[in-house]
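*Asks:* Could you look at this predicted model? Sequence included:
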Amino acid sequence: MVKSTCIVAAVLFGLFAAPVSAQDAPTLNIYTYDGFAADWGPGPVLKQGFEAICGGCTVEWIAADSSIGTLRRVQLEGDTTQADIIVGLDTAIAGEARDTGLFADHGLDMSGLNLPQAWTDAQFVPFDYAHFAFVYDTDTVATPPTSFEELIALPDDFKIAVQDPRSATPGLGLVMWIRAAYGDRAPEIWAGLKPHILSVTREWSESYNLFLQGEADMALSYTTSPAYHIIAEGDDTVHAALFSEGHLAQTEVAGILKSSEQQELARQFLDYLTSPDAQKIIPTTNWMLPVIDLGDQLEPTYATLPQPEKTLTVTDAEIAADSKAWIDEMLSAVQ
């Protein structure tokens, strides 16, 4: 398990340092997506937890409409950005973010993480993950498809809602999932899916609402999405369909901007983000799996959720070389 060195440092600081005045207290500006910073998201609780141990700092969340939006904003602002950290990029766009040259090495020990694959990224620290999946309601879909090909074979009035890969990371994840599963057959799969696509929405929330309102039979989401309905609503009818091809995992990450004047404080925050105190917040606020083994501190519902037997992968090199072409072939097939 990752050692939370920031906690020790903060305690020592509190014992031996003079009190920090409000005027001198450092502020950590963090760009993230709106759901993360929302009152019901993990942001407010993480802010409270870190401010309690950082020796008088203030955490400020600055939200964009999506994680892709946070990256685009930093790219526009460059070295003049007020952001110290971005929280909420994912492995599909981390390579692009790294190539901007705007992110610093985190310098933290990631050997204690519990992820589908070993973590070796020098710039980005993971804080949660889940596999992409289509969710359905057992009240309306008695027998869900168990592969993309089974989905394609269903009558055309069986509808799915997906997201635009240019604006939503799940939409980009679906493009990569189909590529990882089918390779050069991906355009054929997209052509088969076209009659079933009710809508390609800008963001995840829009397509998920189409599913919740009964307009779509399934929506692209995560294997962990049923946990929300079980824990928050007492509803066990929402399930994730597991596909025989395997599933692609999305890992969300955080990174420090080189231009930040709060480098050490930013590292302390990333260290805190992978600590047990922070990780136990994630499953019931961001509805994803923790990146460390929480043992009996993990909400028991998660142990009941079926998970894929096979995790598919796409390398950073493949994403950098081919993701634009993959997006173009998806858009041309479904439009």
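*Replies:* Good, I have the coordinates. Small disclaimer: the values here were computed from a predicted structure and weren't measured. Numbering: from 1, shown residues only.
*Asks:* hey, let's count contacts and neighbours off CA atoms from now on
*Replies:* Noted.
*Asks:* And for Phe13, the neighbour number?
*Replies:* The tally of other residues near Phe13 (other Cα atoms under 10 Å) stands at 16.
*Asks:* Which helix or which strand is home to it?
*Replies:* helix 5-16 (DSSP states H and E).
*Asks:* Please state the offset of that helix from the chain centre?
*Replies:* Its chain's average C-alpha position is 30 Å from that of helix 5-16, according to Cα atoms, centre = their mean, to the nearest Å.
*Asks:* Show me what whichever helix or strand comes after that helix is in contact with.
*Replies:* Using DSSP H and E, the helix or strand that follows helix 5-16 towards the C-terminus is strand 27-33. By Cα atoms under 8 Å, 6 or more residues apart in numbering, the residues outside strand 27-33 that reach it are 57-67, 69-70, 82-88, 262, 265-266.
*Asks:* Second structure follows, compare the two:
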Amino acid sequence: MNNRLTLAAALVVATGAASAQTTTPELVVYTYDSFASEWGPGPAIKASFEASCACTLTFVAAGDGAEVLSRLRLEGSRSPADVVVGLDSSLIPMANDSGLFAPHGQDMAALTLPIDWDDATYLPFDWGYFAFVYDTTRVETPPTSFVMLDALDYSIIIQDPRSSTPGLGLLLWIKAAFGDRSGALWDGLADQIVTVTPGWSEAYGLFIAGEADMVLSYTTSPAYHAIVEGDETKAAATFAEGHYMQIELAAQLASSDQPELAAAFMAHLLSPAVQDVIPTTNWMYPAAQSAPLPEGFAQAPERALNYPTEWIAENRQAAVDEWLAALAR
């Protein structure tokens, strides 16, 4: 009897050990809501990565880009995340201050960004330009500058810069274009703001529902309506002040318990399997373009605004303070 019990116990231990050894590893990726949605690039990326990694890729949608970083900062080294997808160039100063991210170690020779990029921690996966998107059936005279936007008094929806990367991008865009005069511009625009949403998805949804004339989005957003819906009534206003450039980034968590798998995923982000689906799922320019853009995809604006991390760090809080002051009046 004792021998049988001993044998049974040994079999249980052996079976458990074998099971532990064959458990499929999981890679946890924090990202923003629209990226992980069924119409975003997340499902296609999950399928292509899992086909080669012998792992499970789990996307965790955590709001907009700035909200994702806030969650990571709260969780610290206890975070279950291995990789974050959806930071952007305006968040680099705060991301650096967190100390949460490790060098990515990736070869960036394939990058096709319109600017040089050599950051060892943050890896670009797509990029675009902020713009105010409008409905041509409602807006007869599209503004061609921020000053004209103020004068025409169209209703607009924007995103909160404290939780949203487009929202922060708008503040930096205005700060870059107007400098010390940006506070005065916000004083004029404040009355036109219908609502301020936590993230892009909520703002764009309200715009599509007809809640405002214009919404802060991207120069490439109308391409979705034209290509997918056959709807030519959406357009992006071109501003004389130029358009602020957003570079969306991925980064590897220093606390990841799957560093090799995380590195493989980072490399996968620059592969054709990912880059070729970015234009028609995330509606942005691919960071390592290897195929022609779809017909009808928006051309980049002639004048681009892009500022270094140091400038962002110096001007971010002042830009937020000006915006808050204007909305409080």
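*Replies:* Sure, I can see it. Everything quoted here is computed from the prediction, not taken from an experiment.
*Asks:* Where does the helix holding Phe13 of structure 1 end up in structure 2?
*Replies:* Mapping helix 5-16 of structure 1 onto structure 2 (TM-score structural alignment) gives no aligned residues.
*Asks:* cool, stretch 103-111 of structure 1 as well?
*Replies:* Counting by TM-score structural alignment, stretch 103-111 of structure 1 corresponds to residues 101-109.
*Asks:* Span of that stretch from start to end?
*Replies:* In stretch 101-109 of structure 2, first residue to last residue: 22 Å (Cα to Cα, to the nearest Å).
*Asks:* residues contacting the counterpart of Phe146 of structure 2 in structure 1?
*Replies:* Under the alignment (TM-score structural alignment), Phe146 of structure 2 maps onto Phe148 of structure 1. Phe148 of structure 1 is in contact with 189, 243, counting by Cα under 8 Å, 6+ apart.
*Asks:* in stretch 77-86 of structure 2, what counts as buried?
*Replies:* 79-86 (16 or more other Cα atoms under 10 Å).
*Asks:* which residue numbers in structure 2 go with the biggest strand by length in structure 1?
*Replies:* Criterion DSSP state E: the longest strand present in structure 1 is strand 124-137. Under the alignment (TM-score structural alignment), strand 124-137 of structure 1 falls on residues 122-135 in structure 2.
*Asks:* cool, stretch 80-93 of structure 1 as well?
*Replies:* Using TM-score structural alignment, stretch 80-93 of structure 1 pairs with 78-91 in structure 2.
*Asks:* Straight-line length of that stretch, end to end?
*Replies:* 21 Å.
*Asks:* swap in stretch 152-166 of structure 2?
*Replies:* 23 Å.
*Asks:* for it, which positions count as buried?
*Replies:* 154-166.
*Asks:* related to what we said a few turns ago, now the match of stretch 80-93 of structure 1, how far from the centre of its chain.
*Replies:* The answer for stretch 78-91 of structure 2 is 10 Å, by Cα atoms, centre = their mean.
*Asks:* swap in stretch 70-81 of structure 2?
*Replies:* 18 Å.
*Asks:* Quick check: Ala236 of structure 2 vs Pro301 of structure 2, distance?
*Replies:* Counting by Cα to Cα - Ala236 of structure 2 and Pro301 of structure 2 are separated by 10 Å.
*Asks:* Overlap of the contact sets of those two?
*Replies:* By the contact definition Cα under 8 Å, 6+ apart, Ala236 of structure 2 and Pro301 are jointly contacted by Thr219.
*Asks:* what about those two, which has more around it?
*Replies:* A count of neighbours by other Cα under 10 Å puts Ala236 above the other of Ala236 of structure 2 and Pro301, at 25 against 17.
*Asks:* Would you mind finding the match for the more buried one in structure 1?
*Replies:* In structure 1, Ala236 of structure 2 lands on Ala240 (TM-score structural alignment).
*Asks:* Ser271 of structure 2 too?
*Replies:* By TM-score structural alignment, Ser271 of structure 2 lines up with Ser275.
*Asks:* From Asp236 of structure 1, how far off is its match?
*Replies:* 30 Å.
*Asks:* So which of the two has more stuff around it?
*Replies:* Ser275 (22 against 14).
*Asks:* how about the strands of the stretch 101-250 of structure 1, start to end?
*Replies:* Taking DSSP state E, counting those that start in this stretch to define them, one finds strands in the stretch 101-250 of structure 1 at 124-137, 160-163, 197-201, 218-222, 238-241, 247-256.
*Asks:* ok so, going back, just to check, the match of Ala236 of structure 2 is in contact with Leu220?
*Replies:* No: shown here, Ala240 of structure 1 and Leu220 do not form a contact pair, counting by Cα atoms under 8 Å, at 9.4 Å.
*Asks:* shared neighbours, those two?
*Replies:* With Cα under 8 Å, 6+ apart as the test, Ala240 of structure 1 and Leu220 both reach 133-135.
*Asks:* Drop anything exposed from those residues.
*Replies:* 133-135.
*Asks:* Tell me how many other residues surround the nearest residue to Asp139 of structure 1 once chain neighbours are set aside.
*Replies:* The spatial neighbour of Asp139 of structure 1 that comes closest, neighbours along the chain excluded (Cα to Cα, 6 or more residues apart in numbering), is Thr237 at 6.6 Å. Counted with other Cα under 10 Å, residues neighbouring Thr237 of structure 1 total 14.
*Asks:* Look up how far Thr138 of structure 1 lies from Thr237 of structure 1.
*Replies:* Taken as Cα to Cα, the span from Thr237 of structure 1 to Thr138 of structure 1 is 5 Å.
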